[in-house]
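> Provide a 3D model corresponding to the input given below.
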Amino acid sequence: MPDLVIVFAGSPAAAVPGLSTLSASRHEVAAVVTREDSPTGRRRELTATPVAVAAEELALPVIKANRLAGPATEAITALRPDLGVIVAYGGLVREPLLSAPRLGWINLHFSLLPRWRGAAPVQRAIIAGDDITGASVFQLVPDLDAGDVYGTLTQAIRPDETAGELLDSLAVSGAQLLLGVVDAIADGTARAEAQSGDVTLAPKLELEDGRLRWTETAGEVLNRFRGVTPEPGAFTTVGGLRLKVVEARIAHDAAPLAPGRFSLADGRLLVGTASSPIELITVHPAGKRPMRAVDWWRGRPAGAAVAE
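All right, here's what the predicted structure looks like:
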């Protein structure tokens, strides 16, 4: 007999390690809740979430719903779960579903709470220049990411690490943290402590959050680039046209340039900031394929160009 009957809710790839780890544990994952298929790619084909794909591979029942209400709540409640586990589902759990599992719901969140409560904790931490982040497992309550914390892990943020890379890493280490908490809850040894410290919020990133601000220092520009890579993506505009920045780094050895000014020097394409220039390595012009930044620069229409 399984120790606990669990309902797991999650959607993106970052939730898959947690699902896989729990499905291989001494507990039973009775159902997986994930968001409905959505159009993706240029052809806008309906695509299942990574969690839905993983659940089907694990032969686990799947409930697809964009809101945890109505039929979804009824289906979950009918399973009479001991515990609900949520990892980046993309929606809120409200009453009566919040109280439906015998032991309530726990949430694996990719930050050191109460810092960065919200939908984009990893991205916001990098944009803000944090050196340390981590993951927390807490008891879900009606207020946003405010419940008592069962366990945490800390992890250094590498200077060149993008949000996508950091999230992939935290998803794996966080899955082990999550399993440890679930085991402790089953054994009756889990202890949760109230959050303490200053609260910061991490709202969902919008497309405009990816715009690089050349009047900031090179460190701040690079932090934003890393924080919005791969989603929603870093960009600037040149001559009114959008230019996505795929790869970039600080050119510490280059002479300063006025913010937004380009310079082709020693085979590198540089853009000025409030401190050192940024070297653009790979860019993605609108309507074209990604290419080397120097090739884009040499093939651009004639005339002066400034990044805005």
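> going forward, measure contacts between C-alpha atoms and count neighbours the same way
Will do.
> Now do stretch 149-166: everything it contacts.
For stretch 149-166, the external contacting residues (C-alpha atoms under 8 Å, 6 or more residues apart in numbering) are 112, 122-123, 126, 130-139, 174, 177, 181, 190-195, 225-231.
> switch the cut-off to 7 Å
Applying C-alpha atoms under 7 Å, 6 or more residues apart in numbering, the contact partners of stretch 149-166 are 122-123, 131-139, 181, 190-195, 226-230.
> Of those residues, which belong to helices?
122-123, 181, 226-227 (DSSP state H).
> what two of the residues you listed have the greatest distance between them?
Val181 and Arg226 (30.9 Å; C-alpha to C-alpha).
> The two: which is more packed in?
Arg226 (29 against 23; other C-alpha atoms under 10 Å).
> Please give the structure of this sequence too, so both can be compared:
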Amino acid sequence: MRIVFMGTPNFAVPSLEAVATAHEVALVVTRPDAIRKRGKKLEPSAVKTRAYELDLPVLETARMTPEALAAIQQVRPDIIVVAAYGCILPDELLAIPAIDCINVHASSLPRWRGAAPIQRAILAGDRRAGVSIMRVVHELDAGAYCAQADLEIGTSNTTELTERLAVLGAQTLIHALDAIADGNAVWQDQDEDQVTYASKVSKTEMLLSPKLSAVQNALLVQASSDTAPARVVIAQKGVRVLEAFVVDADNTATMVAGEVIVKHGHVYLTCTDALLELVVVRPDGKRDMPAQAWSAGLRGEGLTWEKL
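All right, here's what the predicted structure looks like:
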């Protein structure tokens, strides 16, 4: 089939590679170069970089302008495949492909419609996360789906889970495209009673707090990202927590939430019910380091931690 592929971040790259192997990619649409890291330099999207490596034509646009719609119309796609493109798609685009416009969405719909399904699944303590191959419709992530697959989240953080779901999404997408091409795809409407929404995660809601349980704080660390990091103040200094896990306290009756315990090179934060052991941290203005190495700089009794 003749495909227009629309995507931007790393999550979309495995799907692009899979589609390019199995079908004709007539055009790749991605968002323009942007400042994506701390270097303050314009960088191409992951999809643009991979598309050029695959010698595929690329259209860069931040939104579906009349010119962009005309360029997509000109290549006469059978199907438009969308994977984390990053823009609301107008109804005019949905009318272009001869067969359909489908999306690789990183959740088991109808759970977690919206912008941050992977982080929301982690924050909610979901045991499993998934992907859905769904029709793009006017309403946000409300289209019927023809294929789904899922996996166990386990201890995967946001970056790791995104990578795992990206591969799973590519595999599921190819099976779905084969079924669509053969006319065997079975479309399932979403159960509106089961819908949950994955709004964008803000920086403020990712701040660790001694008023939360150890599990809640651990989930914040697991769901952390560069745009919304898990942060805390320890000994009056800001720290990003990159890896941590829950440890049961020996005596919760005498434990006071908000204390910092440094013992044999281990750093523990007391929470409302248990301890959170820090494994990897990034003190403000410094590099990532093991908490054990960082703990050498913590001095004195009565150390405390608090919300930033």
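> re earlier: which of the contacts of stretch 149-166 of structure 1 are buried, as a ChimeraX select command?
In ChimeraX, this line selects whichever of the contacts of stretch 149-166 of structure 1 come out buried by 16 or more other C-alpha atoms under 10 Å:
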select :122,123,133,134,135,136,137,138,139,181,195,226,227,228,229
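> most centrally placed residue in structure 2?
Nearest to the geometric centre of structure 2 sits Ile118, at 4.6 Å (C-alpha atoms, centre = their mean).
> Now do the same for it: its match in structure 1.
Taking TM-score structural alignment, Ile118 of structure 2 has Val122 as its aligned residue in structure 1.
> ditto for Val58 of structure 2
Using TM-score structural alignment, Val58 of structure 2 lines up with Val62 in structure 1.
> Look at the residue nearest to its match when sequence neighbours are not counted and give its secondary structure.
Leaving aside its sequence neighbours, Val62 of structure 1 sits nearest to Val32 (C-alpha to C-alpha, 6 or more residues apart in numbering; 4.8 Å). Under DSSP: H, G, I helix; E, B strand; the rest coil, Val32 of structure 1 falls in the strand class.
> what's Val32 of structure 1 in contact with, if anything?
7-9, 55, 60-63.
> Check Lys200 of structure 2 too.
Lys200 of structure 2 neighbours (C-alpha under 7 Å, 6+ apart): 115-116.
> Arg287 of structure 2 - how many residues pack around it?
There are 8 residues near Arg287 of structure 2, going by other C-alpha under 10 Å.
> what does it align to in structure 1?
Aligned partner of Arg287 of structure 2 by TM-score structural alignment: Arg289.
> what's the answer for Val131 of structure 2, then?
Checking with TM-score structural alignment, Val131 of structure 2 has Ala135 as its match.
> just the strands in the stretch 201-308 of structure 1 please.
234-238, 241-250, 262-265, 268-271, 278-285, 291-292 (DSSP state E, counting those that start in this stretch).
> how about the ones you listed in CSV, adding mean neighbour count?
Shown next, in CSV, are the strands of the stretch 201-308 of structure 1 (neighbours: other C-alpha atoms under 10 Å):
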stretch, mean neighbour count
strand 234-238, 21
strand 241-250, 19
strand 262-265, 15
strand 268-271, 24
strand 278-285, 22
strand 291-292, 15
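> I'd like these laid out as CSV, including distance to Thr73 of structure 1.
Converted to CSV, these look like this (distance: least, C-alpha to C-alpha, whole Å):
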stretch, distance to Thr73 of structure 1
strand 234-238, 38
strand 241-250, 41
strand 262-265, 55
strand 268-271, 52
strand 278-285, 43
strand 291-292, 48
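> So for Arg43 of structure 1, which of those strands sits nearest?
strand 278-285 (19.2 Å).
> which strands and helices sit next to that closest one?
Counting contacts by 3 or more C-alpha pairs under 7 Å, 6 or more residues apart in numbering; DSSP states H and E, strand 278-285 of structure 1 packs against strand 241-250, strand 268-271, strand 291-292, helix 293-299.
> Can I get those in CSV including distance to Glu161 of structure 1?
What follows is these, written out as CSV (distance: least, C-alpha to C-alpha, whole Å):
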stretch, distance to Glu161 of structure 1
strand 241-250, 11
strand 268-271, 21
strand 291-292, 21
helix 293-299, 21
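> quick revisit: now do the same for the residue nearest to Val62 of structure 1: its match in structure 2.
Checking TM-score structural alignment: Val32 of structure 1 goes with Val28.
> Next: Asp82 of structure 1.
By TM-score structural alignment, Asp82 of structure 1 lines up with Asp78.
> pretty sure that match is touching Ala98, no?
Yes - between Asp78 of structure 2 and Ala98 a contact is recorded at 4.6 Å, counting by C-alpha atoms under 7 Å.
> Which positions within stretch 159-169 of structure 2 qualify as buried?
Buried, per 16+ other C-alpha under 10 Å, within stretch 159-169 of structure 2: 159, 161-169.
> Of the residues you listed, which is the nearest to Glu306 of structure 2?
Closest to Glu306 of structure 2, out of all of these and judged by C-alpha to C-alpha, is Thr159, at 26.0 Å.
> The closest one and Asn103 of structure 2, how far apart?
21 Å (C-alpha to C-alpha, to the nearest Å).
> Repeat that for Ser15 of structure 2.
Distance from Ser15 of structure 2 to Asn103 of structure 2, by C-alpha to C-alpha: 11 Å.
> still on that earlier bit, quick one: residues contacting the match of Val131 of structure 2.
108-112, 152-154, 170, 174.
> Which entries within the contacts of Val32 of structure 1 meet the buried criterion?
In the contacts of Val32 of structure 1, the ones that pass as buried (16+ other C-alpha under 10 Å) are 7-9, 55, 60, 62-63.
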